[in-house]
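Peer 1: What follows is a predicted structure for the sequence shown.
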Amino acid sequence: PPGTPSYSVVHTKLSNSTGNSAVGTGTNDGEYWLYCEGDPDLLFTENETNTERLYGIPNNSPYVKDSINSYLLNGQHDAVNPAMKGTKVAVHYHLSLAAGATHTVQLRLSNQAPADMLPFDEAFTDIFSQRLHEADDFYRAVIPPDVSEDAANVQRQAFAGMLWSKQFYFYDVKIWLEGDPTQPPPPRERLHGRNHEWTHLYNADIISMPDKWEYPWYAAWDLAFHCVTFAFIDPDFAKEQLILMLREWYMHPNGQIPAYEWAFSDVNPPVHAWAAYHVYKIEQLLTGQGDRDFLEKIFQKLLLNFTWWVNRKDYEGQNVFQGGFLGLDNIGVFDRNQPLSDGSHIEQSDGTSWMGMYCLNMLTIALELAQQNRAYSDIASKFFEHFIYIAHAMNDLLVDGIELWDEEDGFYYDVLHYQDSRTIPLKVRSMVGLIPLFAITILESELINQLPSFKQRMQWFIDNWADIDKHMERMQEPGHSEHLLLSIVNREKLPRILKVMLDEAEFLSPYGLRALSRYHLEHPYTIELNGISHTVDYEPAESNSGLFGGNSNWRGPIWFPVNYLIIESLQTFYHFYGDALKVEFPTGSGNQLNLEEIAFALSQRLSSIFLRDEKGQRPVHGGVEKFQRDPYWRDLILFYEYFHGDIGAGIGASHQTGWTGLVANLIRMQSEEGQGQALMHEVTKMPG
């Protein structure tokens, strides 16, 4: 692909007149030098596989990839190249420190050659100090001035963590399947193994990682959330990332977006359009100018992806989508990514809801683009109508008795569909039943009136589609244009879902919303299939099952991305219903709040995971006294993958700033500069 970097790297050692060591690196971008204070040992080797150790095949050179390890740990001093050259080098300092003592090592990377360089003179100190001041100035411009010192510290580290999580990622699937010509051939089974359908995929880019320590590979839906935070500090990078996933050497020719390297064909929730519109609107809000060229590029490619979803994931053509595990790993009774052994399949509440949200995101973008190019009005009509089909499928009884809404419980469930056409709801109260809240938007009649062809087609559809009022609601305020609410969850169902969601004995935690109701702590859900019993119970911390490696858990902990989307949805509902709709918060408290107030309260609960409480403790640190009390550690924040459903302690990958970095957005939303909840509404409301 255009712009793919190629490197030819050779290291050599020189010493300059200052007595410091310098390591020279030649690349296609010119020469760079790493200056090392003092005279440490420089351990050179080649960045080549140790074939003798792995395969019993003699090495081409005695200096191989793991030679530095052999030198340091095994005392094999002949493992490194005495000629002081190679394609890999380590700087080895010998230090002897007394108890409690410290020692600082200074390194400097520069394109200035040793003859022209005094690497650690006063200029070094000045540059170091200047960079610190520049960083302070940058974050001073980004962080609202009215947030507390503690919250500003958390927000800055969240933004910094996003920047730190960038990584060069290189994966050529074709070479991986066929094998490196300089290495022994791989087993023939690899040609038909993992990712063999993705031979077009060639990745060689700087990409935002979920966690460079534990997950040093991109995940498409994680990355979409990353970009919504990146938009506040580097909107150009955010736009580049979203476009990158849709380029020909990433997106499959059939329109699927690659999931992650373990299995590119897995299915992630379709949040790319949502993220793209948010990045567009955030940049527009902060700079006064939205990048329409970016939005148009994204929209054109996402038409392919939307078509892939409709053609591949709608099992029986009824607008009920299966999708698979959809990023929620072990949330289901079964591994939703695998076919059931008896041929049954699951009609997924969340899969269908995600597609409803996708429709509305694409409708939003199409209407934004139609303001300057009326050709987009027709495709906007398509997404309006498709959303109504999906909303109907979610809420009305279909053939074979499929009904995702449970009238008795006031909740959405997955439905198990047996081969003999019998169906049974899988009554697990999980995030799966809350995701229908995500599919919501508001149409302003003022905008619709500017697009006559869209208005005409929409009116015809309204006149000819029975029961459309179940999925669309009108509101006219004195002195304002008419609003149209499109939502899977209508006015009748919304308070019933919120009653469960905002119950502290169910989803509502002191630190946000749990992914699985606490109800299942004492009431595990069990179903038997083919003589095998399957159970889901409440697990607020680590998973007790081995599904998806066992290092991820959606059966009770708090996850930021879905909490963020719920907050956003509540705000959108508020901007339609206003104070006309209030519910108890928490359920049973008698405390009536409107939905914007509830959204704000949820954002505060999520932020409080990282902030000092009344005892000076940060819930994120849990019971780790070193982090809670040590003055050198207590203000350093780790942005974990997910959080304990009851106490808010960080769990899972500990450096997953990734989507947990959304806390930076929430802190801004709570500030006066962010106009309270207004910013998120400005991002989510329809154009016009």
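Peer 2: Perfect, thanks for sending it.
Peer 1: CA only for contacts and neighbour counts going forward, please
Peer 2: Fine.
Peer 1: Which stretches in the stretch 301-450 of the chain count as helices?
Peer 2: For the stretch 301-450 of the chain, the helices defined by DSSP state H, counting those that start in this stretch occupy 349-370, 376-395, 445-448.
Peer 1: Now the last one: buried residues?
Peer 2: Within helix 445-448, the residues that qualify as buried are 445, 447-448, counting by 16 or more other C-alpha atoms under 10 Å.
Peer 1: Does anything pack onto that helix? Which helices or strands?
Peer 2: Of the remaining helices and strands, none touches helix 445-448 by 3 or more C-alpha pairs under 8 Å, 6 or more residues apart in numbering; DSSP states H and E.
Peer 1: Which residues does the helix or strand just after that helix contact?
Peer 2: Using DSSP states H and E, the helix or strand that follows helix 445-448 in sequence is helix 452-464. Residues from elsewhere that reach helix 452-464, judged by C-alpha atoms under 8 Å, 6 or more residues apart in numbering: 377-378, 380-381, 384-385, 448-449, 468.
Peer 1: Next up, a structure to set beside the first:
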Amino acid sequence: MFDDNTTNAENLRILENEAKEVPLEKWGPYLSERQWGTVREDYSQNGDAWNYFPHDHARSRVYRWGEDGLAGISDYYQQLCFAVALWNGKDKILKERLYGLTNYQGNHGEDVKELYYYLDNVPTHYYMKYLYKYPQQAFPYYEINRKNGERSKEEQEYELLDTGIFDEDKYFDVVVEYAKKNSEDIHIRIEIINRGDEDAPITVLPTLWFYNRWQYEPSKPKPVIEHAEDGSVRATHVPLGTYHLYYDKPDYTLFAENETNKERLFGTPNDVPYVKDAFHEAVINGKDLEELQALNSGTKFSPVYKFLIKAKSSKTIKLRLSKGRVKNPLDDRFNTLFTTRKTEADNFYNKRFPDTLNPDLRNIQRQAFAGLLWSKQYYHYDTQRWLTTSDGISPVVENRLHGRNSTWKYLKNQDIISMPDKWEYPWYAAWDLAFHCVPMAMIDPTFAKNQLILIMREWYMNPEGQIPAYEWNFSDVNPPVQAWAALEVYRIEKEKKGEGDLRFLKRIFQKLIINFTWWTNRVDVEGKNIFAGGFLGLDNIGVFDRNSKLNGTLALEQVDGTSWMGMYALNMMDMALEIAMHDDAFEDSAVKFYEHFVLIADALNGMGLWSDEDKFFYDTIRLQKNHAYHLKVRSIVGLTSIFAVSIFSYHNLEKLRDFRKRATWLNQSREKNRQFLPIIDNNKTGKVLLSIVDQEKLTNLLNRVFDEDEFLAEGGVRALSKAYKDNPYSVDIEGSTYTIQYDPAESTSDMFGGNSNWRGPIWMPINYMLIRALRKYHEFYGDDFKLEFPKGSGNYINLKEAADELSQRLISIFTKDETGKRSVNGAEDKFYQKPENADLVLFYEYFHGDNSRGVGASHQTGWSSLVANLITDLGKSTATYVSENKFSEEMK
């Protein structure tokens, strides 16, 4: 898969970063696209983050914990920021950041309402490219808000394309490119393309500003941006140093201060005359325009360019942000650097991935990586300070001290983190991040490893061992997939380099032991090896909210909680065995986790969670007197049992005599006492399979998975059986009736805010884990174990072939069909068949269970970028097997 050609310029830069204590570039796309409406900026008494700091305040009010901007960059402490602001002559506000609906405004929860695309990026960010589509008509803020407010949960969201504002091509493509000469010398090129048939005006404000820390740290020197003698502006900051911004000749320049407009928002006098929204007022309303032009310094600066761009034509602006002065900063060498860095980016990706892929697949994979890399963000949140101090607007009140995240006072985050999404989820989520690291390992394994370790460092992890879930509630319980992700990252890097990073495995293994112990002590309080945990990331998959408290006579026993822990134990065993082959001090740990897995597998199979009637695993409600009944919902919850699988050979473990001895004794003891044993020997190959499900249960479960009337969809595997489309499942619990039905797309439930839905759509990470498990089962069972795929077709294939088929279905969500359409675009595909849009790809949070259109967050590239792994894995697999379907040719 890899050609580790260290002479490639990007490879050399990655190697240089690997030697750093923290493997980061000083400058990158670390600027969020939404800081407003986040928990960090919420100082309300009732924890209403959306309304405490709304979008309408963002242009006028200073943030405390970070900054945001459009197509922006910052240094890794976000001291100095750069982004692009736009005005089409008709909007009521400057377009300085992305707009979207809050959880209260959207008929399916929060949702960004913009068209933007991450076109390219490399791990060191020496080349980056971003596209924003800006209407030439007034941006329909009110219409979007009103229309979504009028729509029911059963209707689709009202999107920007639905307004018709792009119908006559009356929009600009704003292409922002960055090319670094070195880590502290960044060339910036902004091209504005008029896609319409008429000349159109636009005002462009490339903006440089300092993050306002001085309001909370008045003893430290205040930074300043000021005119310099060489025609640049000089940005001076302690300790960042001095940077110069060079720029093409503008119509005029503006200075202001990054300070809150208290007069506008709160009716109190401002501390300085020209505040954060001064550019907005000057450009749109002409307020203080001459005064701002006359200023020579401030903490916010912009050269202003007023263009009338001819139809089908473009204008380009050149800027350069450099530490120190530069002679002839924008000469002919400026554009040459972009050509060089783009060529280096091409070489970097071409050396890593099969040259047999067709251009469409290459484009999909490249944009998946671009979105993953663009979503690295600066994240600052000190809960102790947040809880006990004020933002200068609202006083500290007692109920905040005992409110959201009040038990996480030790959490002090200030890092660059891989985020799910730069607008909808501009904060880390523990299990999302684990999935992000798997595709990241294909291009930057050092950063991937660092991220997995970071989330378990002492300034993140609870002293008791819990990993923080996400900022809305750090105490929520996400599936423990970190050990699985660590092994995936280790495997990918080992395949690339020929040897694995055992030091990484040792470091993360030690942290995971603490987390595993927290799970066993806090989530399995009765010591039965049956785990609950609540929603476990699958927001509304249950008949009822699984985070809710049942009365004292009832207990919920969760298949997925128990299966995740079985997989966790097995992953820890695999990790310990890998390390023990080089360091026998870890052999005892391998034994411990082997025994723990056996106990969990025994509990899952023997405590009544399996239905002999339906041949499926179900969550169970258990009464105090031990009477239990199944919640008969066939969902991804019951399929998680498939994920826990491992293969090893005793012959390969000859060095680990104690492990062999203890495992053999345990196996013989359980056989003697007729206890469940999740182990199968293959006498032909000498391999041993460890799995929660035996071959019979696996067959029964996969028969459901491969049934198009249940789980199997055109685009992969659904989260809930389609059988509930016409026949919803209902159950009475404590006098209340709960119902669940198949919802293939947006959520029809308000559970967990209504912005996420596991009741039918296709989720990339779950599909990826299933595919990886199928390949593992095939490694053991071989070609003779075949199942009908799809059910009722008469076509029998082995599990490797089934994994390939599922991979192709998932990849097909993004690929063009024979008419040039992509399923992911749904009804919007007409827009995406225009020549300028044909190669644009969005990576949504999840996908429609029937037609594969993108649903949820439109840029959750973090885990949907796993399609890049699928493309590569399928490319390797089809080298020996080519399936007979319309997608097989795309791998050639």
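Peer 2: Perfect, I can see it now. None of these values were measured; they are calculated from a predicted model.
Peer 1: right, so the helices of the stretch 301-450 of the first structure: which one is the most enclosed?
Peer 2: Neighbour counts (mean count of other C-alpha atoms under 10 Å) averaged over each of the helices of the stretch 301-450 of the first structure peak at helix 349-370, with a mean of 25.
Peer 1: Read off where it ends up in the second structure.
Peer 2: Aligning helix 349-370 of the first structure against the second structure (TM-score structural alignment) gives residues 559-580.
Peer 1: how distant is the matching stretch from the center of its chain?
Peer 2: The chain centre lies 23 Å from the centre of stretch 559-580 of the second structure; the measure is C-alpha atoms, centre = their mean, to the nearest Å.
Peer 1: Give me the range in the first structure that stretch 780-799 of the second structure lines up against.
Peer 2: Aligned by TM-score structural alignment, stretch 780-799 of the second structure falls on residues 576-595 of the first structure.
Peer 1: roughly how far apart are Tyr832 of the second structure and Leu842 of the second structure?
Peer 2: 11 Å (C-alpha to C-alpha, to the nearest Å).
Peer 1: the more surrounded of those two?
Peer 2: A direct count of neighbours by other C-alpha atoms under 10 Å for Tyr832 of the second structure and Leu842 places Leu842 higher, at 23 against 17.
Peer 1: And the more buried one, what's its match in the first structure?
Peer 2: Match for Leu842 of the second structure (TM-score structural alignment): Leu638.
Peer 1: ok so, going back, what's the closest of the helices of the stretch 301-450 of the first structure to Val583 of the first structure?
Peer 2: Of all the helices of the stretch 301-450 of the first structure, it is helix 376-395 that lies closest to Val583 of the first structure, at 22.1 Å by C-alpha to C-alpha.
Peer 1: Spit out the contact partners of Trp345 of the first structure.
Peer 2: In this structure residue 345 of the first structure is His, not Trp. Contacts of His345 of the first structure by C-alpha under 8 Å, 6+ apart are 339, 416-419.
Peer 1: Which one of those residues is nearest to Val432 of the first structure?
Peer 2: Minimum distance to Val432 of the first structure across those is 14.0 Å, recorded for Leu416 (C-alpha to C-alpha).
Peer 1: Which helix or strand contains the spatially most central residue of the first structure?
Peer 2: Ranked by distance to the mean C-alpha position of the first structure (C-alpha atoms, centre = their mean), the top residue is Asp222 at 2.0 Å. Per DSSP H and E, Asp222 of the first structure falls inside helix 220-230.
Peer 1: Tell me roughly how far that helix lies from the second structure on average.
Peer 2: Helix 220-230 of the first structure differs from its equivalent in the second structure by a mean of 0.6 Å after superposition (mean C-alpha distance after the TM-score superposition for the first structure).
Peer 1: Could you point out the helix or strand that follows that helix?
Peer 2: Moving toward the C-terminus from helix 220-230 of the first structure, the first helix or strand encountered (DSSP H and E) is helix 235-244.
Peer 1: re earlier: hmm, who's touching the helix holding Asp222 of the first structure?
Peer 2: 159, 162, 208-210, 235, 237-239, 241-242, 245, 257-260, 268-272, 275-276, 278-279, 327, 561, 658-659, 661-662, 664-665.
Peer 1: now, which of those lie within helices?
Peer 2: 159, 162, 235, 237-239, 241-242, 272, 275-276, 278-279, 561, 658-659, 664-665 (DSSP state H).
Peer 1: Going along the chain, name the helices of the stretch 1-150 of the first structure.
Peer 2: Assigned by DSSP H, counting those that start in this stretch, the helices in the stretch 1-150 of the first structure fall at 51-55, 67-74, 122-142, 149-164.
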